[in-house]
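Undergrad: coordinates only, sequence not included:
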């Protein structure tokens, strides 16, 4: 199929304005696989599109309309795509929820995003407790099994028409991103982002032939954008992976003929760690486009991936909040190893010191991205947090870096609070808030310490109450307490006991001082 076909490109760009791109592909390649579930079950473009239309009609029949919010608590499976396709075309706002969170955290996001509908998967055991504290839900649909108080998703859709709706309205999305303290906040845009079809022309997609793999959780911003949304817009089949298994992922890439995928650096490291004999069993010369980001990639790891897969890697630097966005392909990166890309032409990027003064090239400081005219974001229902991230019409995601003499950006660190472990942002205050509930803990300062595979690993630095003696047994007890009260990825991997924890005059923990000894001689310190 000729992607440069003028009338097709024009149809897709027009359809993007009403959220109907997927419907265009359903009408053109409806019998082709659109989604392949982790168990191998294939679902055609026509079938997925019909269910999206049915869901729109169901939501409207229950009283939901343009601007209403839908929360989705679902793993990598076809219903995720159906719900996304439905909300994109009916003017509703979709919030995908990290289904690994605790019941309290899931409940908070459902309430905070003002959801009127929740579509949740039965495998997520926290759902019943989470929705118990969410009044005002007009729709509760259960995917993949029964949930008490929920309707079965498939059965509920059966009575509705699957034909394309006649009055589509472009929907929106709102991802949640945590700060270093307090509850997570929604990244809200009054104007939905519309990606021109030309973007996909540059990524070597062939509708009906390209195969996109989603190996990360679809609720995360990057897999959602680069895997799920990309496949839906470009007419590519989407192969979902449910859990990471290095050889299994490589086998999928090879045997499914995967052409496009997004990974984070730790996934690169795990693939590269496979024995040479295993790698040799799986041809990968059909791969055309690999995009990566979310965490800094060690140059030697990236070089090894380019040597293996060829110069098909493109790195990005951006965030849920948006901004200019940096991209660098393999050829350019090999000339500027370690860079995340050249200064964008359309939107400005500033490097500021602590006093808010612009720094010259070569000096590291806080990175501030220019907001697009009329298309900026705000933190949902949090004007103070929104204002705190801004300098004029620029905002910061808390990263630190510098431009070199050729205007290429290099990241040197992040703000003093955030831990990035395996490409996932972890905010230590949330962990400290739980650890101090343990009867033996007087104070806690969780930090990220160096880890060769994950980049950083979560470690709790604990000040004990009088009468408690440090030791392995108490450390194990505190870790067990953490496991009972936190999602697994937030649980510290170790505990160190100290006789004092530094705090500022304002009472804030001086986490940089706590962290510094672990990073002595390493590049993490800022």
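TA: It's in. Model, not experiment: these values are computed from the prediction.

Undergrad: okay, CA-based contacts and neighbour counts for the rest of this
TA: Fine.

Undergrad: and residue 213, how far is that from residue 169?
TA: 28 Å (C-alpha to C-alpha, to the nearest Å).

Undergrad: swap in residue 496?
TA: Residue 496 is 54 Å from residue 169, by C-alpha to C-alpha.

Undergrad: how about residue 325?
TA: For residue 325 relative to residue 169 (C-alpha to C-alpha), the value is 27 Å.

Undergrad: buried stuff in the helix ranked longest in the chain?
TA: Criterion DSSP state H: the longest helix present in the chain is helix 45-61. By neighbour count on 16 or more other C-alpha atoms under 10 Å, the buried set for helix 45-61 is 45-59.

Undergrad: what is the nearest of these to residue 365?
TA: Checking the buried residues of helix 45-61 against residue 365 by C-alpha to C-alpha gives residue 52 as the nearest, at 45.7 Å.

Undergrad: second structure follows, compare the two:
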């Protein structure tokens, strides 16, 4: 089976079932299959062949899944691009990937037209209505209407490349992570197993399609013939309305999204959330108090996941039962991100690559058939990260006696203060338990005496106005639960954190901000 076969199989099984919904637009599975085939045939007609790369620069829209399936049907490699990038960053991805064509939403065409001008082909989603006909851009709908709807016949294998996902590039230029059809389908099977998915699920997509999570979601959330409802961006009121209107059963949040949704439910009139069976979240643990509130107000299960672009997006699961156990007092797993999923083997190793005892911090290694196969055009970095015994993640953590994985931070996030290793997640866990704290991020800043020192940046609850009192309470809390060298040297307060496209807190930006300004507290 290949990625493009998902549309083929579901069109055969459920031809008239709703597959995709985006506002007033809706496509059945037979329409998704037909449109994906038309796109595939149009691309072949323009001279693109198996293995050619195609950039996809688009906000969330109903076209995303059919583009993924259509490119896959003829062996083209999708290169999703973050729409928030600067033109120079897009130019780097184009040059590095060697992309021959691009599919661009009209909203992004003006911003990136200079980087696309001499490509073999540029297709514009919604282009005719918004910018009219041009020599450079072919309107997407016009192209589909002129292409054959028959299923293309192209010889491919499961080990062909399907997607190149570019990382955020926090340590330099972004690098492309290569995923095959085989790996993505393993991830889809793994995801459906741990989420207990079924074909009657109605999934709500609000996070970006151009991320690793978004691309895996396209495969896994439609693998069984589910229905996907698409929102252009996250809006908590719109999410609540959609759950009630469309009978949403499953969605993905990050903790900040969960906060905002619960605030509306807590302060507003009663809403019918009874269809919602599970919310999956990542990027950071949810404090027990927030988890209890979510389960009470939403009436659904929670699951946490851990993963990264190089492993296909998911490697562990903290199950709904784990969440219930935490609320019942099982504190030992409250800081964990769960146990390995059925497809994964997770180890923690020292600098020599040897397994470390339970409770000992080391580098997390993931062995999985869903892992990527390497970095595009970067053999040395591929050899360093993708080893025969598994993916070296660059994440630090430990496995406890029950094989639950606890993340202590990135190698690059670790703070070395006075010669001691300080893991931000340890400090964040303590501070996050304070009743007046919404979110916290701990970063290291230069210190003339200790080399580096931890600083805690806190988003307090909305009702908190006395930061001085909160600082005193947090200082006392940290002194009672953390070693002296782990104490934050100061507390800073913010209303929001800088977030990446997948919703992860950008600690590097926070640290840079702290280094450039005087302390606020």
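TA: Arrived safely. This is a predicted model, so every value here is computed, not measured.

Undergrad: neighbour count for residue 213 and residue 169 of the first structure, which is higher?
TA: Shown here are residue 213 of the first structure and residue 169; by other C-alpha atoms under 10 Å, residue 213 has more neighbours (29 against 18).

Undergrad: check contacts around the equivalent of that one over in the second structure.
TA: Mapped onto the second structure by TM-score structural alignment, residue 213 of the first structure lines up with residue 204. Taking C-alpha atoms under 8 Å, 6 or more residues apart in numbering, we find residue 204 of the second structure in contact with 228, 229, 230, 231, 248, 250, 251, 252.

Undergrad: which of these count as buried?
TA: So, by 16+ other C-alpha under 10 Å, the buried ones in those are 228, 229, 230, 231, 248, 250, 251, 252.

Undergrad: show me what the first one aligns to in the first structure.
TA: For residue 228 of the second structure, the aligned position in the first structure is occupied by residue 238, per TM-score structural alignment.

Undergrad: so its match sits in a strand?
TA: Yes - judged by DSSP: H, G, I helix; E, B strand; the rest coil, residue 238 of the first structure forms part of a strand.

Undergrad: just checking, it touches residue 228?
TA: Yes - counting by C-alpha atoms under 8 Å, residue 238 of the first structure touches residue 228, with 7.0 Å between them.

Undergrad: need the overlap of contacts for those two.
TA: residue 214.

Undergrad: picking up where we left off before, and the match of residue 213 of the first structure, which of the three is it?
TA: strand.

Undergrad: against residue 404 of the second structure, how distant is it?
TA: Counting by C-alpha to C-alpha - residue 204 of the second structure and residue 404 of the second structure are separated by 29 Å.

Undergrad: kindly report the same for residue 214 of the second structure.
TA: From residue 214 of the second structure to residue 404 of the second structure the distance is 26 Å (C-alpha to C-alpha).

Undergrad: contacting residues around residue 404 of the second structure?
TA: Contacts for residue 404 of the second structure (C-alpha under 8 Å, 6+ apart) come out as 333, 336, 337, 338, 339, 340.

Undergrad: and the helices in the stretch 401-526 of the first structure?
TA: For the stretch 401-526 of the first structure, the helices defined by DSSP state H, counting those that start in this stretch cover 428-435, 472-485, 511-515.

Undergrad: dump those helices to TSV, plus mean neighbour count and distance to residue 12 of the first structure.
TA: Listed next are the helices of the stretch 401-526 of the first structure as TSV, based on neighbours: other C-alpha atoms under 10 Å; distance: least, C-alpha to C-alpha, whole Å:
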stretch	mean neighbour count	distance to residue 12 of the first structure
helix 428-435	20	43
helix 472-485	15	47
helix 511-515	18	49
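
Undergrad: and these: which comes nearest residue 249 of the first structure?
TA: Per C-alpha to C-alpha, nearest to residue 249 of the first structure of the helices of the stretch 401-526 of the first structure: helix 472-485, 28.5 Å.
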